[in-house]
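Peer 1: Any chance you can model this:
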Amino acid sequence: MLYPHTACLGAGVIGASWAALLLASGRSVAIHDPAPDAEREVRAYIETAWPTLTQIGLTADGTPDAIRFCASAAEAATGAEFIQESVPERLEIKHALYSEIEPVLAPGAIVASSTSGLLLGDMQAGWHNPAPFVLGHPFNPPHLVPLVEVMGNHRTGAGVADAAAAFYDSIGKVTVRVQREVPGHIANRLQAAIWREAIHLVQEGVASVGDIDKAMWAGPGLRWAAMGPTACFDMGGGAGGLQTFCDRLGDQFNGWCDDLGNARLTPDTIAMMVAGAAEAAGGETREAMQTRRDAMITAMQAALKPYR
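Peer 2: I've put the predicted structure just below:
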């Protein structure tokens, strides 16, 4: 087994989800989070996630009992072979954490950051030697959504990013490689582009928040869950593939791009979208929505598994 002893530093929603997945894979997990109720919340999260992980076939080798809560990040990192860092998205917090754990890292240990938007190079400034450090950005919730974006750079040790990707693959994740630093990595930029246009459509009175969301999950989102947009367009070109698709629709596509909006999250825009989201929810609580979301993701994962 690759890296049987792991640690999760930061145990919010992302860290707790990582812990559940790592435990399900048969690994031990040492956890540190300074929040006073962290242990209670993590145990409750794992208890809730475990039946879902079992349903998608990920708990055959694992137990939720192989968990240890530590008083410090250094204690959790000591002896861990793979460390997933999910502390708040502030450089000063991350730098302080790296400074604390670097002296106790085991030889060959890997530290991966879950950061959604910070740049690897900026985070490396918190290290004396950032050789063991990589980007390992998941999608929420990590125990259900398989994507992990992995990146190393010229300061990352030889083979470390490859080893991190292999580890993620071994616990059921799907990895993509970020080849150049950009804010938001890959998938968050795609999300931002789509949401920016969704906001613009609401601002222009084209459709409601609820109908725009519906247009996504009942249309392109459904096929994008199977294959990405370029592959879908390639099939949309028939026998001629992507070349034919572009020949037929290139001018229209360019026109669509020229007409896209450049929405910004101003206070007025935020208020408009919050009100629209509340109207679309129709009184359903956020907790109920999350439960329903996780159930649908689980069902989709199970249905798609034979085809991956």
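Peer 1: Only C-alpha atoms from now on, for both contacts and neighbour counts.
Peer 2: Will do.
Peer 1: could you check the distance from the residue nearest the centre of the chain over to residue 59?
Peer 2: The C-alpha lying nearest the average C-alpha coordinate of the chain belongs to residue 139 (Cα atoms, centre = their mean; 1.6 Å). For residue 139, the distance to residue 59 equals 20 Å [Cα to Cα, to the nearest Å].
Peer 1: To compare with the earlier structure, here is another sequence to fold:
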Amino acid sequence: MNARKPVRHVAIVGTGTIGGSWATHYLAQGFDVTATDPAPTAEAALRSYVETAWDAAASIGLAPGASPDRLRFTADLRQAVADADFVQENAPERPELKVRLYADIDDATPPETIIASSSSGITMSVIQAECRRPERTVIGHPFNPPHIVPLVEVVGGTKTAPQTIREAMSFYATIGKKPIHLKKELPGHVANRIQAALYREVVHLVQEGVLDVADSDDAVSWGPGLRWGVMGPHMLWHLGGGEGGIEHFMDTLMPRMVASWQELGTPEFTPELKEKIVGGVREEAGGRSVDELAARRDAMLSALLAVRAQYDPSGPPSAAAGHPAQEGP
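Peer 2: Okay, the predicted model is just below:
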């Protein structure tokens, strides 16, 4: 593999919700961004998204030189990636599309450029199948919205070079993300599988009439969700073990938890259950639009990140601190 250049120019391929959020984040981090998407209304929708999301991104911190004016758009894929130092792909989740798209991106980009996919369900081993340089392709899967939530799941395919994984991890860490390295490929990666497991039990409880939709949301967001916002489950169990810590928890409380796994439900997702959830969510939303609710979510997430930054030195760096991408040539 060729030596990497400092990343100064990022290409965004696919400008839907995830692509628009990634574009916002990279702009807020002080990069030049070129975006591409074949949809006829893509540019207008992207610029509108960035304008709407900018205040939330700014509340977390802007890097020196950060500006929405550094966004360019072209419908020509080859032109968009021709001089990119890093590519973040966000195309629809269709394997045959991803395979063709990656072959085209691989052919059009400089050979030292890392090509990262935001794919949530397709493995890189599948996506990189027809690339001439598959060693520089990697999954860089964000958690929505990427311009707010720091998590990025990094996992390579069978042909991805270990160097690519290390450099992707390092790059994401320098731009305010919290990358985690998945050592094995699996559909859905990790974070989506965790939330799917939780949601399965939530849906089961709603179906069984144990509680309604709004109360099920409160049971998560006002209980374990609050704790998960500051620590993960293993560390929380360590605290739950008292003076004996995780060893005491594993010896005395874990057996009961393991026994309870057999009681967890597997709901049958019927049309009736679907309507029950839809109706419950509409009632809980109380007439507020999706945009209104998203703005409220993002404001609270930004505030939570600010609080975490005061207490957690291992967290993502502040954008205002700058990163290697902004150094001069």
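Peer 1: ok, back up a step: may I ask you to confirm that the residue nearest to the centre of the first structure is in contact with residue 173?
Peer 2: No: contact status for residue 139 of the first structure versus residue 173: not in contact, 10.5 Å apart, counting by Cα atoms under 8 Å.
Peer 1: intersection of neighbour lists for the two?
Peer 2: Residues touching both residue 139 of the first structure and residue 173 by Cα atoms under 8 Å, 6 or more residues apart in numbering: 146, 147, 148.
Peer 1: Out of those, flag the one nearest to residue 128 of the first structure.
Peer 2: residue 148 (25.9 Å; Cα to Cα).
Peer 1: which residues touch the closest one?
Peer 2: Shown in contact with residue 148 of the first structure (Cα under 8 Å, 6+ apart): 136, 137, 138, 139, 168, 173, 174, 175, 176.
Peer 1: now it, what's its secondary structure?
Peer 2: Recorded secondary structure, residue 148 of the first structure: strand (DSSP: H, G, I helix; E, B strand; the rest coil).
Peer 1: ditto for residue 184 of the first structure
Peer 2: coil.
Peer 1: Look up the closest residue to it, ignoring the ones flanking it.
Peer 2: Nearest non-adjacent residue to residue 184 of the first structure, counting by Cα to Cα, 6 or more residues apart in numbering: residue 117, 4.4 Å away.
Peer 1: go on, residue 161 of the second structure?
Peer 2: Residue 161 of the second structure sits nearest to residue 135 (Cα to Cα, 6+ apart), 4.7 Å away.
Peer 1: Tally up the residues packed near the equivalent of the one you found over in the first structure, please.
Peer 2: Here residue 135 of the second structure is matched to residue 131 in the first structure, going by TM-score structural alignment. Residue 131 of the first structure has 21 neighbours, counted by other Cα atoms under 10 Å.
Peer 1: go on, the one 4 residues further on?
Peer 2: A total of 28 residues lie near residue 135 of the first structure under the criterion other Cα under 10 Å.
Peer 1: Which helix or strand contains it?
Peer 2: strand 133-138 (DSSP states H and E).
Peer 1: With residue 175 of the first structure instead?
Peer 2: Assigned by DSSP H and E, residue 175 of the first structure falls in strand 174-177.
Peer 1: Just the residues contacting that strand, thanks.
Peer 2: Counting by Cα under 8 Å, 6+ apart, 146, 147, 148, 149, 150, 151, 165, 168, 169 sit against strand 174-177 of the first structure.
Peer 1: Give the aligned range of the helix or strand that that strand is followed by in the second structure.
Peer 2: Per DSSP H and E, the first helix or strand lying C-terminal to strand 174-177 of the first structure is helix 187-203. Matched against the second structure by TM-score structural alignment, helix 187-203 of the first structure falls on residues 191-207.
Peer 1: Can you give the distance of the matching stretch from its chain's centre?
Peer 2: 19 Å (Cα atoms, centre = their mean, to the nearest Å).
Peer 1: post-alignment, it versus the first structure, mean distance?
Peer 2: On superposition with the first structure, the mean distance recorded for stretch 191-207 of the second structure (mean Cα distance after the TM-score superposition for the first structure) is 0.4 Å.
Peer 1: and the residue nearest to the centre of the first structure, what is it in contact with?
Peer 2: The contact partners of residue 139 of the first structure, taken as Cα under 8 Å, 6+ apart, are 145, 146, 147, 148.
Peer 1: for residue 119 of the first structure, same thing?
Peer 2: For residue 119 of the first structure, the contacting residues are 181, 182, 183, by Cα under 8 Å, 6+ apart.
Peer 1: circling back to that earlier point, give me the neighbour count for the residue nearest to residue 184 of the first structure.
Peer 2: Number of residues near residue 117 of the first structure (other Cα under 10 Å) recorded here: 14.
Peer 1: Can you tell me what it aligns to in the second structure?
Peer 2: Checking TM-score structural alignment: residue 117 of the first structure goes with residue 121.
Peer 1: Pretty sure that match sits against residue 188.
Peer 2: Yes: using Cα under 8 Å, residue 121 of the second structure is in contact with residue 188, at 4.5 Å.
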